[in-house]
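Novice: Provide a 3D model corresponding to the input given below.
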Amino acid sequence: MSRKNLLEISSPNGERPEPAPHRDSRPLAGLAPTVRSGSPVGGITKTLGNITEKMERATDLERQLAQGQTIVEIDPALVDASFVADRLEIDPVELAQLVEQIREHGQQVPVLLRPHPEAKSRYQVAYGHRRLAATRMLGIKVRAVVRELTDEQLVVSQGQENSARTNLSFIERALFAARLEERGFGRDVIMASLGVDKAALSKMMSVISQVPMAVLTAIGAAPDVGRRRWAELAERLTPSNCETIATELSADNWRALSSPERFQRALEIAQNKEQRAVSAASNAEIPGLPVTLKTSAKSATFVFNNKAAPGFDRFVQERLSQLFAEYQQQQGA
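Specialist: The predicted model follows:
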């Protein structure tokens, strides 16, 4: 299907619209009224004139679409997502609110598309994924500006618009940066797309490198959770508690909670691992002996009271070989 047919360029009932107010840019061809001749015009002449007029309007509209100078309506089924995802999820509550706003007031802000670089007659969205999703739910066409964009121009537009309008969370921005780097984009392009300096980008990349994707997916976008708390979680993660976090938060009862609540639970799991290791370390006096036993999850230490029994530590030390031999004998029995 050609782009001309999608845009449904036509002149209803053959009528010409009223003159548009003066603007700096030239109006679309065929929209400004022409001076009618006072002499009668034959049917064939009128038909040829209408065909020529429509061709001129379509050609001019194609030119303006390529330059991104006008807003058009496009079937959402012809629009594909950006080649780099910038969100972990679309909040269903926010999406429902957006659907109601568009239902009541119409789509006020257009999305930005480019002609799909690999699929003819299709488009790829630079920004406006939520608006696109809302129009799909409503079953209406999406209002869009179409521009020819390189991959770099698309990701910079995508990152800057999302940072300014939709306030991506810290972890989504960090994940977006990591995905761009995986695709070979330089740090200068990544910094431009996110509007950050080198130091801020380095901190993002440091955090995202320590948090497995399974944990990120289980937690979600976690709005309002900033770099410091994510860094705290990242420092406490181990292979064991990562598996626990991903398993627990993926369960239905935990998925029902908000993303910030799931983040808090993940931090509690990571902290509890450390707390259990600390609480496992204990001091215990051995009844009747001048010795205290200190234990932890990985070791045990005897502390001798030299004031109560001077030289007892050396006495035990001299007999350690004999004690160990008895231990091995019992283990082999």
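Novice: from here on, contacts and neighbour counts on C-alpha atoms
Specialist: OK.
Novice: Going toward the C-terminus from the helix or strand where Q97 lies, what's the next helix or strand?
Specialist: Element membership for Q97 (DSSP states H and E) is helix 92-105. Toward the C-terminal end, the helix or strand that comes next after helix 92-105 (DSSP H and E) is strand 111-115.
Novice: Who are the packing partners of that following strand?
Specialist: Under the contact criterion of 3 or more Cα pairs under 8 Å, 6 or more residues apart in numbering; DSSP states H and E, strand 111-115 touches strand 123-127, helix 129-138, strand 142-147.
Novice: Using CSV, lay out these together with mean neighbour count and distance to S240.
Specialist: Formatted as CSV, those follow (neighbours: other Cα atoms under 10 Å; distance: least, Cα to Cα, whole Å):
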stretch, mean neighbour count, distance to S240
strand 123-127, 24, 38
helix 129-138, 19, 36
strand 142-147, 23, 46
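Novice: Out of these, which is closest to V278?
Specialist: With Cα to Cα as the measure, helix 129-138 is the member of those nearest V278 (46.0 Å).
Novice: what comes into contact with that closest one?
Specialist: 76-77, 81, 90, 95-96, 98-99, 102-103, 107, 111, 141-142 (Cα atoms under 8 Å, 6 or more residues apart in numbering).
Novice: before we move on, the earlier item: and of the helices and strands packed on strand 111-115, who's closest to Q330?
Specialist: The nearest among the helices and strands packed on strand 111-115, by Cα to Cα, is helix 129-138 at 69.2 Å.
Novice: relative to helix 92-105, how tilted is that closest one?
Specialist: Helix 129-138 and helix 92-105 are oriented at 70 degrees to each other (axes from the mean of the first three to the mean of the last three Cα atoms, to 10 degrees).
Novice: Would you mind confirming that L112 makes contact with V146?
Specialist: Yes - L112 is within contact range of V146, at 6.1 Å (criterion: Cα atoms under 8 Å).
Novice: returning to that earlier point: I'd like the contacts of helix 129-138 as a markdown table, with distance to G43 appended.
Specialist: Output for those, formatted as a markdown table (distance: Cα to Cα, whole Å):
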| residue | distance to G43 |
| --- | --- |
| P76 | 39 |
| A77 | 39 |
| A81 | 47 |
| I90 | 55 |
| L95 | 52 |
| A96 | 52 |
| L98 | 49 |
| V99 | 47 |
| I102 | 44 |
| R103 | 43 |
| Q107 | 41 |
| V111 | 42 |
| K141 | 36 |
| V142 | 38 |
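Novice: let's see this one next to it:
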Amino acid sequence: MSVKDRMNMMKGILADNPSKKIPEAEASDGALMSTAPKKGTQTAPGGMLAFRSQLQQHEATVKSLEAKLAQYADGVRTIKLEASLVDESKWANRHSSSFDTAAFDRFKDEIAHAGGNIQPILVRPVASRYEVVFGHRRFKACKLLGLPVLAMIAEMSDEELFTLMDRENRERADLSPFEQGEMWRKAIDEGLFSSARQLASHVGVSNVHVTQCMSVARLPSFVLELFANPTEIQVRWAKAINDQLQADPELLTDRSAKIKALGKNFSSSKIFEMLVRDDKGSTKLHSSPLKHEGKVVGKISRGADGEVSVSIKPGFLSVAAFSNLEKLLADLIGK
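Specialist: This is a model prediction of the structure:
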């Protein structure tokens, strides 16, 4: 999203709350004063005149803000900040794995080659520090490179910050249910919204979608820690795991402990299968025959709990061959 598009996004929010400041706007500008109706009792004609006057002031304020935002859209006033003075937002939802990819390395190299981020991030002042509103990848890259970060500064409330971040994040092509659900979970747990339904109404998505994404983020910690990358957890997996948790929490806890004890880097899909498998069916996830000259002489199997077994009929494995097999398996273990 371009700076101009982001400023247009901010314009929509600031128009709803014109008392907030735009980047580096003059605090003394009368157009930025709040136009909220005054409390008190008035006669009907007087109240109507007051309301009309306040409405006109509000419209004037919005027009003033739009004019300033239009100026900033084409020539944004920015400042370079030391990365050490900037903090990630408490609503940030990018998983740490997103910064450990070849794509992010290339992105970081581009910023290093340019000597810093060309497109500014947006921050809000918090005491003597700053909090990122959007541009977390650019901020992260600059911080890792030891470079100052180019930023726009705007004062805003928690609700406005959350709204901007949510709109920005939902434009990401790689946004996972876990990341989106984690952001929404934090907003509800910290009291920004009273319920998933209220949050859904505020951000303009269905309550079902909010509930589904949050079902991934709210999986038990002992389940989430099994996945090297929780962003790979699908919504339908979360439903099956939560169903298992409701039906037999002890069984799910036991299975999670066994998977963790194996110390293996299973794929996300394999972990899901091991968590919700049906014990009434076969416990073998994989079994292949071992053949010699076209005849089956044994088999190798992998159980649902990750246990591997090899069986070979008598007379087909010499002492020397058995010794070589031991060495081969020893070399493979842990890889």
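Novice: Of all the helices and strands packed on strand 111-115 of the first structure, which one is nearest K203 of the first structure?
Specialist: Smallest distance to K203 of the first structure across these (Cα to Cα): 25.1 Å, for strand 123-127.
Novice: Onto which residues of the second structure does that closest one map?
Specialist: The aligned range for strand 123-127 of the first structure in the second structure is 130-134, by TM-score structural alignment.
Novice: Other residues contacting the matching stretch?
Specialist: 85-89, 121-125, 161, 164-165, 168.
Novice: now stretch 60-71 of the first structure
Specialist: Contact partners of stretch 60-71 of the first structure, identified using Cα under 8 Å, 6+ apart, comprise 4, 28-29, 110, 143-148.
Novice: Show me which strand runs longest in the first structure.
Specialist: strand 67-74 (DSSP state E).
Novice: got the angle between it and strand 123-127?
Specialist: Here the directions of strand 67-74 of the first structure and strand 123-127 differ by 110 degrees (the same axes, to 10 degrees).
Novice: ok, now how distant is the equivalent of R170 of the second structure over in the first structure from S169 of the first structure?
Specialist: Per TM-score structural alignment, the equivalent position to R170 of the second structure in the first structure is S163. Taking Cα to Cα, to the nearest Å as the measure, S163 of the first structure falls 9 Å from S169 of the first structure.
Novice: hang on, the earlier thing: report the buried residues of the helix or strand harbouring the match of R170 of the second structure.
Specialist: Following DSSP H and E, one finds S163 of the first structure within helix 151-165. Using 16 or more other Cα atoms under 10 Å as the burial criterion, the residues of helix 151-165 of the first structure that qualify are 152, 154-163.
Novice: buried set for the helix or strand just after that helix?
Specialist: Later in the chain than helix 151-165 of the first structure, the nearest helix or strand by DSSP H and E is helix 170-182. Using 16+ other Cα under 10 Å as the test for burial, helix 170-182 of the first structure gives 170-180.
Novice: Need the residues that contact stretch 275-286 of the second structure.
Specialist: Under the contact criterion Cα under 8 Å, 6+ apart, stretch 275-286 of the second structure has outside partners 240-241, 244, 252, 255-256, 301-304.
Novice: sorry, back to before: and the helix holding S163 of the first structure, what other elements does it pack with?
Specialist: Secondary-structure packing of helix 151-165 of the first structure (3+ Cα pairs under 8 Å, 6+ apart): strand 123-127, helix 187-194.
Novice: any chance of those in CSV, plus distance to E56 of the first structure?
Specialist: Formatted as CSV, these follow (distance: least, Cα to Cα, whole Å):
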stretch, distance to E56 of the first structure
strand 123-127, 24
helix 187-194, 38
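Novice: Which one of the ones you listed lies nearest to L48 of the first structure?
Specialist: Evaluated over these, closeness to L48 of the first structure peaks at strand 123-127, with 32.9 Å, by Cα to Cα.
Novice: any idea how far that closest one is from the chain center?
Specialist: 15 Å (Cα atoms, centre = their mean, to the nearest Å).
Novice: same deal with stretch 246-266 of the first structure?
Specialist: Centre-to-centre, stretch 246-266 of the first structure and its host chain are 18 Å apart (Cα atoms, centre = their mean).
Novice: for that stretch, which positions count as buried?
Specialist: Buried-residue list, stretch 246-266 of the first structure, by 16+ other Cα under 10 Å: 246, 248-250, 254-255, 259-260, 262-266.
Novice: for stretch 233-244 of the first structure, same thing?
Specialist: Applying 16+ other Cα under 10 Å to stretch 233-244 of the first structure flags 233-234, 236-237, 241-242, 244 as buried.
Novice: any chance of those in TSV, with secondary structure and distance to S321 of the first structure too?
Specialist: Converted to TSV, those look like this (DSSP: H, G, I helix; E, B strand; the rest coil; distance: Cα to Cα, whole Å):
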residue	secondary structure	distance to S321 of the first structure
L233	helix	45
A234	helix	44
R236	helix	40
L237	coil	40
N241	helix	39
C242	helix	42
T244	helix	42
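Novice: Spit out the contact partners of G43 of the first structure.
Specialist: G43 of the first structure neighbours (Cα under 8 Å, 6+ apart): none.
Novice: sorry, back to before: the match of R170 of the second structure and V156 of the first structure, how far apart?
Specialist: 11 Å.
Novice: ok and the helix or strand containing G46 of the second structure relative to strand 149-153, angle-wise?
Specialist: G46 of the second structure belongs to helix 44-74 when assigned by DSSP H and E. Here helix 44-74 of the second structure runs at an angle of 160 degrees relative to strand 149-153 (the same axes, to 10 degrees).
Novice: before we move on, back to that, most surrounded residue in the contacts of stretch 130-134 of the second structure?
Specialist: V123 (25 neighbours; other Cα atoms under 10 Å).
Novice: counterpart of that residue in the first structure?
Specialist: Checking TM-score structural alignment: V123 of the second structure goes with L113.
Novice: mind listing what its match touches?
Specialist: By Cα under 8 Å, 6+ apart, the neighbours of L113 of the first structure are 123-127, 144-147.
Novice: Which of these are still contacts in the second structure?
Specialist: Compared against the second structure with both residues aligned by TM-score structural alignment, their matches' Cα atoms under 8 Å, these retain 123-127, 144-147.
Novice: out of these, which one sits closest to E285 of the first structure?
Specialist: Out of these, the member with the shortest distance to E285 of the first structure (by Cα to Cα) is Y127, at 66.6 Å.
Novice: In the second structure, point out the residues matching stretch 145-152 of the first structure.
Specialist: The alignment of stretch 145-152 of the first structure onto the second structure (TM-score structural alignment) covers residues 152-159.
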